[in-house]
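*Asks:* Could you look at this predicted model? Sequence included:
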Amino acid sequence: MKSICVYCGSSLGTRPVYVEAAQAFGRALVEAGCSLVFGGGRVGLMGTIADAVLEAGGRAVGVIPQLLLEKEVGHTGLSELHVVADMHERKKMMADLSDAFVALPGGAGTLEELFEVFTWAQLGYHAKGIGLLDIDGYYRPLVAMLEHTVNEGFMQREYLDILQIDAQPDALISKLQRYHPPRRDKWASEREAV
C-alpha cells in the first residue's frame, strides 16, 4: 500500500483529541511508508494531518477545486497540489491516487466522501480498504446506524464488514494492509431467485 486517502474536517472540532489524533495518524502514515492523499486544504484537520506528514518527512498530495482554493485556504507547502475544476474531479482524482481510504472526524463533506467510496466498494467499482479512525467513539453513532441497516435488511453483514474500524492509527493502517474485499456479488441472491 503506497498511499492512503484521508477524508477529514476543514475544522478542528471542539476537543484537542481530534487534532492530536490527526497528527498521530499523519506520523503513522509516514512510519508505514505511505503517502497522504487529501483535500488539499491548509485549515482544520486537513491542514493538521498534512503538516504532520510533512514534518515527519513524508509525502502529502492535495487535490482541491479552484472554487475552494481560497475558501479552504489551499496548502502551499505540499509535495503536490492538484487544482481541479470541481468536486467530482477532486473525488475521482483522490480515489485514483489512493490504495485505501480513511475517514477521520469531519462533517457532511467527510461523510459524503466516505459513503461514496463505501458504496463503490459494495458495487465492485474498487477493492480498496476503507477505514474509520474512531477517535473517542466519534463514529460509534454512525456504526450503530449502519448496524441498524443490516438488522433491517438493507445491507448485508459482509458489506458492513468492509469498514475497518480502530481508534489507533497504526492498528488501523495494519488492518487496511491486510484487508481483503468480500467475494460475494451484491446481487447474487437476487439473480439466483429469478
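*Replies:* Ah, there it is. Numbering: from 1, shown residues only.

*Asks:* use CA for all of it now, contacts and neighbours both
*Replies:* Noted.

*Asks:* ok, the residue nearest to the spatial centre of the chain - contacts?
*Replies:* Most central in the chain under C-alpha atoms, centre = their mean is V102, positioned 2.7 Å from the mean C-alpha point. Contacts for V102 (C-alpha atoms under 8 Å, 6 or more residues apart in numbering) come out as 4-7, 114, 130-133.

*Asks:* Repeat that for E80.
*Replies:* Contacts of E80 by C-alpha under 8 Å, 6+ apart are 60-62.

*Asks:* In CSV, list those along with secondary structure.
*Replies:* Listed next are the contacts of E80 as CSV, based on DSSP: H, G, I helix; E, B strand; the rest coil:
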residue, secondary structure
A60, strand
V61, strand
G62, strand
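
*Asks:* of these, closest to R183?
*Replies:* V61 (31.5 Å; C-alpha to C-alpha).

*Asks:* The closest one contacts M46, doesn't it?
*Replies:* No: using C-alpha atoms under 8 Å, V61 makes no contact with M46, being 11.4 Å away.

*Asks:* returning to that earlier point: with distance to V143 and neighbour count added, can I get the contacts of E80 in TSV?
*Replies:* Formatted as TSV, these follow (distance: C-alpha to C-alpha, whole Å; neighbours: other C-alpha atoms under 10 Å):
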residue	distance to V143	neighbour count
A60	29	25
V61	29	22
G62	28	26
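
*Asks:* Between the residues you listed, which sits nearest A144?
*Replies:* Relative to A144, and with distances defined as C-alpha to C-alpha, the nearest of the contacts of E80 is G62, at 31.6 Å.

*Asks:* SS state for the residue nearest to the centre of the chain?
*Replies:* Criterion first, three-state DSSP; result for V102: strand.

*Asks:* what's the nearest residue to it if we skip its chain neighbours?
*Replies:* Leaving aside its chain neighbours, V102 sits nearest to G131 (4.5 Å; criterion: C-alpha to C-alpha, 6 or more residues apart in numbering).

*Asks:* Does the one you found belong to a helix, a strand or coil?
*Replies:* strand.

*Asks:* quick one, what contacts C5?
*Replies:* 36-38, 94-95, 97-102.

*Asks:* next up, a second structure to put side by side with the first:
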Amino acid sequence: MKIAIYCGSSFGNNEIYSKRAIEVAKALAKHKLDMVYGGSVSGLMGIISNEALKNGVKVTGVITHTLESKEISNKNLKELYKVNTIRERKALMESLSDSFIAMPGGYGTFEEIFEVISNTQMGEHKKPCAFYNINGYYDKLLQFLYSCSKEGFFHKKYVDMLIVSNNIEEIIEKIKQYKAPNAKWES
C-alpha cells in the first residue's frame, strides 16, 4: 500500500512537528507501507522522506521542473517523477497512492488534501483521507468543516469520513479498515 503524505516544506514553530514526522516514517516502515510525497528536501518533507529512506521505506517523490531547478528535490530518492505543473504533480500523486495523510503544512498541503477529499465526495476514488492532527493543528479546521455541513453545503458524512487523530498508529489502522461513503450522487 502506498500512502501519500502531504506536509509542510517548512518546519513550523514547534519541534513536535519534526519529531512526529520521524514517527510517521518509522510507522510506515513498521507496517511495510510505501510513501509518496512532493519530492522536496525542505522542511517536514525532507525530514520524513530521509527518515523513511533510512528505515527502508520505498519513497516516491513527485516534483515540478521549476522546484527541481531550485535544487530542493531530495537527491537521496531512487524514484523521483518530474512534472511540469503543480496540477500534474497532484494528479500523479493521487494516482500513485492508495490513501492520503495531511500532516501540518500550509496552503499547498491544504490544497492537496482538499482535492482528494473532494474527489472522494464526487466518487472519483474511494481512498481514505486523513488528518494527522499533531498538537491540535487541525482542530479549528474540523470545527469549520462541521459548521459548513450544518449550514447545508455538504453532507455531514463527508466530514465524518475523514480519519482524524493525533496518533499515527491509529490513523494507519483506520486506513486499513476504511470504507468510503457513497459519492454525492449515488444512492
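*Replies:* Happy to help now that I have it. Note that the structure is a prediction, hence the values are computed from the model and not measured.

*Asks:* State the distance from the residue nearest to the centre of the first structure to A193 of the first structure.
*Replies:* Distance from V102 of the first structure to A193 of the first structure, counting by C-alpha to C-alpha, to the nearest Å: 36 Å.

*Asks:* again, but for P65 of the first structure
*Replies:* Taking C-alpha to C-alpha, one finds P65 of the first structure at 45 Å from A193 of the first structure.

*Asks:* Between the two, which is the more surrounded one?
*Replies:* Taking other C-alpha atoms under 10 Å, P65 of the first structure and A193 do not tie; P65 has more neighbours (21 against 6).

*Asks:* Wait, that one touches L81, no?
*Replies:* No: the pair P65 of the first structure / L81 is not scored as a contact, 10.4 Å apart, by C-alpha under 8 Å.

*Asks:* hang on, the earlier thing: next, format the contacts of C5 of the first structure as TSV and append distance to M87 of the first structure and secondary structure.
*Replies:* Below are the contacts of C5 of the first structure laid out as TSV (distance: C-alpha to C-alpha, whole Å; DSSP: H, G, I helix; E, B strand; the rest coil):
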residue	distance to M87 of the first structure	secondary structure
L36	19	strand
V37	15	strand
F38	13	strand
M94	10	helix
A95	12	helix
L97	15	coil
S98	17	coil
D99	20	coil
A100	19	strand
F101	17	strand
V102	18	strand
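
*Asks:* Name the nearest of the residues you listed relative to Y139 of the first structure.
*Replies:* V102 (12.2 Å).

*Asks:* The closest residue to L29 of the first structure other than its chain neighbours: how many residues sit nearby?
*Replies:* If the residues on either side of it in the chain are set aside, L29 of the first structure comes closest to S35, at 6.7 Å by C-alpha to C-alpha, 6+ apart. Around S35 of the first structure there are 24 other residues, counting by other C-alpha under 10 Å.

*Asks:* What of K90 of the second structure?
*Replies:* Neighbour tally, K90 of the second structure, other C-alpha under 10 Å: 22.

*Asks:* Verify the stated contact: it with E112.
*Replies:* Yes: counting by C-alpha under 8 Å, K90 of the second structure touches E112, with 6.6 Å between them.

*Asks:* between the two, what contacts are shared?
*Replies:* Common neighbours of K90 of the second structure and E112 (C-alpha under 8 Å, 6+ apart) do not exist.

*Asks:* What is the end-to-end distance of stretch 100-109 of the first structure?
*Replies:* Counting by C-alpha to C-alpha, the terminal residues of stretch 100-109 of the first structure are separated by 18 Å.

*Asks:* about what we covered before: for D99 of the first structure, see how far away the residue nearest to V102 of the first structure is.
*Replies:* G131 of the first structure is 12 Å from D99 of the first structure, by C-alpha to C-alpha.

*Asks:* for Q177 of the first structure, same thing?
*Replies:* Counting by C-alpha to C-alpha - Q177 of the first structure and D99 of the first structure are separated by 9 Å.

*Asks:* Which one of these two is surrounded by more residues?
*Replies:* More neighbours surround D99 than the other of Q177 of the first structure and D99, with 22 against 16 (other C-alpha under 10 Å).

*Asks:* Now do the same contact list for that one.
*Replies:* D99 of the first structure sits in contact with 1-5, 128-129, where contact means C-alpha under 8 Å, 6+ apart.

*Asks:* how about a cut-off of 10 Å?
*Replies:* Residues near D99 of the first structure by C-alpha atoms under 10 Å, 6 or more residues apart in numbering: 1-5, 34-35, 37, 126-130, 176-177.

*Asks:* Point out the ones among those residues that are inside helices.
*Replies:* Among the contacts of D99 of the first structure, the members falling in helices (DSSP state H) are 176-177.

*Asks:* Of the contacts of D99 of the first structure, which qualify as buried by neighbour count?
*Replies:* Neighbour-count burial (16 or more other C-alpha atoms under 10 Å) is assigned, among these, to 3-5, 34-35, 37, 126-130, 176-177.

*Asks:* Tabulate those residues (TSV), appending distance to N151 of the first structure.
*Replies:* Formatted as TSV, those follow (distance: C-alpha to C-alpha, whole Å):
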residue	distance to N151 of the first structure
S3	34
I4	31
C5	30
C34	36
S35	37
V37	34
H126	25
A127	24
K128	25
G129	23
I130	21
L176	25
Q177	29
